[in-house]
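Undergrad: Sequence unavailable; structure follows:
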């Protein structure tokens, strides 16, 4: 799109020096109609609603301004990317409780710049040992039986131990303050509480926090969570006592970990669960451990793309999608050519079929990860795609799995959506971390666990687990359900190119895929790549079923030539709100080494750099 003038925002986004160099001399006027801040100088549209945020020393792009600022405060105190990530996650627990909790789950992808290595951390709890696979699926959407083992706090400690520098008490201080003293509630969070009011009202511990006076808090009302403040303070105090007793930093962090998983927090959660018919017990908490693993990866257009391994389905999804479209010259297509979007849609369709057929907890089943990630496999699956017509949602590839039984008839049970949050960090030493955390569906189980102030993940619900017997992702005691969380790091010849992630449940892999194409194939700067219109495939009843009805939900800002072209190819197109899909938070490094942060206007995300 060619603007008829150079807006103030465009001057800032492009960089003053390059913008001035490109201006005709009359454009340098300091007053009058052509002045940089004159109303007549601005175009009718802008390429991006937010400017890119420079991060010469470091910064944080997170799902809420207070979280981004809390993380940046840690960097300013000499903390590392890991310290910033933990502080930001703790604040997200307070300010975005519908999607984040220390008792939730998640994944982190971490670049250790000095070692030149990328690591993945899974902090995902499984089903409690008492879980009954024959439970009514409706009980897994919310309530006491929907609880999975809390994983996120273990992930915070694992990050702090391996890559952090600052005390846990310092990292938790911003979150403790916001929970204890309050913060102005974001209007969107107030809306989500209102939507969930009937469910939250069933549980007195939840209603006491989220429905003060029996009704949802108003937008911008001062929102507090005193039980959460006490829990976070008790964890900080456990570390402080250990340090005062002569423990080193690592042992002191372990003391906080034990306080959560075998001490008072676990005891309160177990007591509350048993008293209310839930399955979570002390033994489940004590048995849990976060896991460091090698990320899944692929090479795309000469760049190394790293993402989360199982039990995240998104790492497999993202890599296969990139491998499929690498066979086409996407950069040569005009932005309004419907073929570009058609190819992306079909790549997602084929990949969803493969991943939903095979992905599951690798501790319980054999998953053909190497085959799903291979370029040869992608070429075979690419051959399914018709250049001119939309294909039906296919069956996942038939890959031998050591004599596993054939799948049973596909169920028509509909998948339940999920809600997440994401943040990306870079520090002064060049380390980078992307984290995506979740409580599953909005507000997770909707049950605050006793006096802890914490919500747990409802990750056993249909969608994260398969709806029928015989599938490798059928829920079982101790088994981890699949997450959509898949934070990304991209390296260019060993150097950081991009760190990013997004929330969005089923749309996470789709959003990140489109964003990477925008950055890599279409060479967009980060904020423009974030704000470009997106689509998301929806399957009825679910992506588990071959032949499912697929609709392409498209943000209404798409060029009509694209939407009409897709419809002519046989795609079912559903128009949605103009800014509706995903919420990318990321940092992009250009060829000069400049690091620019970007944050998505689709939610209340914000980037802060210094």
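TA: That came through, no problem. Predicted, not measured: the structure shown is a model, and the values here were computed from it. Residues are numbered from 1 along each chain as shown.

Undergrad: only C-alpha atoms for contact and neighbour calcs from this point on.
TA: Noted.

Undergrad: so what does the helix or strand hosting residue 566 touch, helix or strand wise?
TA: Here residue 566, judged by DSSP states H and E, is contained in helix 560-568. Counting contacts by 3 or more CA pairs under 8 Å, 6 or more residues apart in numbering; DSSP states H and E, helix 560-568 is packed against helix 338-358, strand 572-576.

Undergrad: Can you tell me what sits against the longest one?
TA: In this structure, residues lying in contact with helix 338-358 by CA atoms under 8 Å, 6 or more residues apart in numbering are 313, 316-317, 320-321, 324-325, 330, 333-334, 367-368, 372, 381-382, 385, 387, 390-391, 393-397, 471-472, 510, 514, 537, 543-544, 546, 552, 561-563, 565-566.

Undergrad: Type out the PyMOL command that picks the buried ones from those.
TA: With 16 or more other CA atoms under 10 Å as the criterion, this PyMOL line picks the buried residues out of the contacts of helix 338-358:
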select buried, resi 313+316+317+320+321+324+325+330+367+368+372+381+382+385+390+391+393+394+395+396+397+471+472+510+514+537+543+544+546+552+562+563+565+566
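
Undergrad: Strands - which of the contacts of helix 338-358 land there?
TA: With DSSP state E as the criterion, strands contain 537, 552 from among the contacts of helix 338-358.

Undergrad: ok, second structure coming up, stack it against the first:
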């Protein structure tokens, strides 16, 4: 009975069914489902937000307001994005913070060009590969000192600000400092994940003092203050990136790690440097979709789109078993390549252009059986050519747009909470493989495979949309679905994010973790029972799940300069403009 209820679009649709039975005229007036919306798709949580002077979309309403305040003071889109990200590090410690990494794609309206920034940190240089085998470890632990890598976010802020900033960093960080000192009310979803993190992280030194006031996680609506983080932000505002990487903050981090069995050193912090990279793209039915190259997983979205481009998805329909099947198979193909090839390009020659080529997609597409789910695919062999997370997007009046994603990994990160600094260090090092010869094999001073990816779309060499989706391996799948929802199924920027999602899990992983043969397919509430039944008949393992479908923000820009903002209905987020 429970499965039957869940198949009918979950609890919300059950309520709609009851309402329709009580008020049959409502059902008659709106079709087969009793929605209140007069226009737009019935599943949309709201219409897009429209504005011309500026737009911000984040997963925290107060952070969105901070971004708008910065824009109104004359700040750039990048200034506003940094201010919002700093606030989210305080208000959403379950997904981000200055103990983590950052990636961004920026449209510069003056140069009419996209710029990409990889602000991910490297593994400790003093931690040898042999340490893990010597200590009986077959994989890098998820928490504690061993998965900690250099936090890259602060350097990312200053790199972005140096190229595209207008206001002084002290003014940009002040709103977050104020909230850290006076407190803010914890939102619903953040309170939920915060409480879930406590049992795993409270054992690590410093965590309870900072993140468990009164001996527990704060509840929804309770005020939370973090004066330690306020002081750290103030030191960064006054001393710049050097205060974090070469000053007392770096020394406090190094001393804390050494005292608690870690390897991250002052030298690791002092030698850190972000990297400006060229975004890469594929054209999908006239739209150029841009991602950053590895060590991130963004090109998986491009591979999925390339494979699917030859099919008439619009004719199949968004909830058809044919479309869902093809999407799942394309994802499997892309993720096998992801497991084999995606890694730090400083340590391996990665055939990025071959992987995202149309020719390679045509070769891989031949492996798909249109009537049957595959149990497994092998990774392709393109010839080498020699020679938990937050996402936000901001646009300003001049047409500059920034797509920024930032994360601790695994929600609140490693649990390692140094001294009185007010933040947790990331555990991104868990993503390394311990298999010798693997592209993503752990090595000292190496950047791990990364899941967080910003995205951008241009059309006719003009900015069209800045967007991203939070959620680990969910991200490239949802990037592709956002594009398909808009291009093939004609949705607006808000509907594209609200539409029920497809999630395939279980392909080979860059950490060598292989799940059930063929993986399993999760469909969000809103797919017909007949579609689920047909997919089972085709050999898919279909599961009923709620929650793992990611979190989305997007800003679309029309030719006449109007911004259309959207935020994730599954999160606490907010899009607003002026």
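TA: Yep, it's here. All figures in this text were calculated on a predicted structure; none of them were measured in a lab.

Undergrad: ok so, going back, with the second structure overlaid, how far apart is the helix holding residue 566 of the first structure on average?
TA: The superposed helix 560-568 of the first structure is, by mean CA distance after the TM-score superposition for the first structure, a mean 1.9 Å from where its aligned residues fall in the second structure.

Undergrad: That helix corresponds to what range in the second structure?
TA: Alignment of helix 560-568 of the first structure against the second structure: residues 529-537, by TM-score structural alignment.

Undergrad: and the gap between residue 239 of the first structure and residue 102 of the first structure?
TA: Distance of residue 239 of the first structure to residue 102 of the first structure, given as CA to CA, to the nearest Å: 17 Å.

Undergrad: ok, residue 485 of the second structure touching residue 494?
TA: No. If you go by CA atoms under 8 Å, residue 485 of the second structure and residue 494 don't touch, sitting 10.4 Å apart.

Undergrad: neighbour count winner among these two?
TA: Between residue 485 of the second structure and residue 494, counted using other CA atoms under 10 Å, the more crowded position is residue 494 (29 against 21).

Undergrad: so where does the corresponding residue of the first structure for that one fall, helix or strand?
TA: Using TM-score structural alignment as the criterion, residue 494 of the second structure maps onto residue 527 of the first structure. Following DSSP H and E, one finds residue 527 of the first structure within helix 526-531.

Undergrad: try residue 228 of the second structure
TA: helix 227-245.

Undergrad: which other helices and strands contact that helix?
TA: If you count contacts as 3+ CA pairs under 8 Å, 6+ apart, helix 227-245 of the second structure packs onto helix 153-164, helix 169-182, helix 248-259, helix 266-270.

Undergrad: For that helix, could you pull out the residues that count as buried?
TA: Buried residues in helix 227-245 of the second structure (16+ other CA under 10 Å): 227-237, 240-245.

Undergrad: Contacts for that helix next, please.
TA: By CA under 8 Å, 6+ apart, the list of residues contacting helix 227-245 of the second structure reads 90, 154-155, 158, 169-170, 173-174, 176-178, 180-181, 210, 249-250, 266, 269-270, 272, 420-423.

Undergrad: If we use 6 Å, what do you get?
TA: Residues from elsewhere that reach helix 227-245 of the second structure (CA atoms under 6 Å, 6 or more residues apart in numbering): 169, 170, 177, 180, 181, 250, 269, 270, 420, 421, 422.

Undergrad: now, which of the residues you listed sits nearest residue 443 of the second structure?
TA: Nearest to residue 443 of the second structure, judged by CA to CA, of those is residue 269 at 16.7 Å.

Undergrad: corresponding residue for the closest one in the first structure?
TA: Under TM-score structural alignment, residue 269 of the second structure pairs with residue 285 in the first structure.

Undergrad: measure its match to residue 124 of the first structure for me?
TA: Counting by CA to CA - residue 285 of the first structure and residue 124 of the first structure are separated by 12 Å.

Undergrad: go on, residue 545 of the first structure?
TA: 26 Å.

Undergrad: Looking at those two, which is more packed in?
TA: residue 124 (31 against 23).

Undergrad: could you pull out the strands for the stretch 51-200 of the first structure?
TA: 53-54, 59-62, 105-112, 117-123, 183-184 (DSSP state E, counting those that start in this stretch).

Undergrad: Compare the ones you listed and report which one is nearest to residue 251 of the first structure.
TA: Among those, strand 117-123 sits nearest to residue 251 of the first structure (CA to CA), with 19.7 Å.

Undergrad: residues in the second structure aligned with the closest one?
TA: Using TM-score structural alignment, strand 117-123 of the first structure corresponds to residues 113-119 of the second structure.

Undergrad: from the middle of its chain, how far away would the matching stretch be?
TA: 16 Å (CA atoms, centre = their mean, to the nearest Å).

Undergrad: next one: stretch 44-51 of the first structure
TA: That offset, for stretch 44-51 of the first structure, works out to 24 Å (CA atoms, centre = their mean).

Undergrad: now stretch 116-136 of the second structure
TA: Computed by CA atoms, centre = their mean, the chain-centroid distance of stretch 116-136 of the second structure equals 22 Å.
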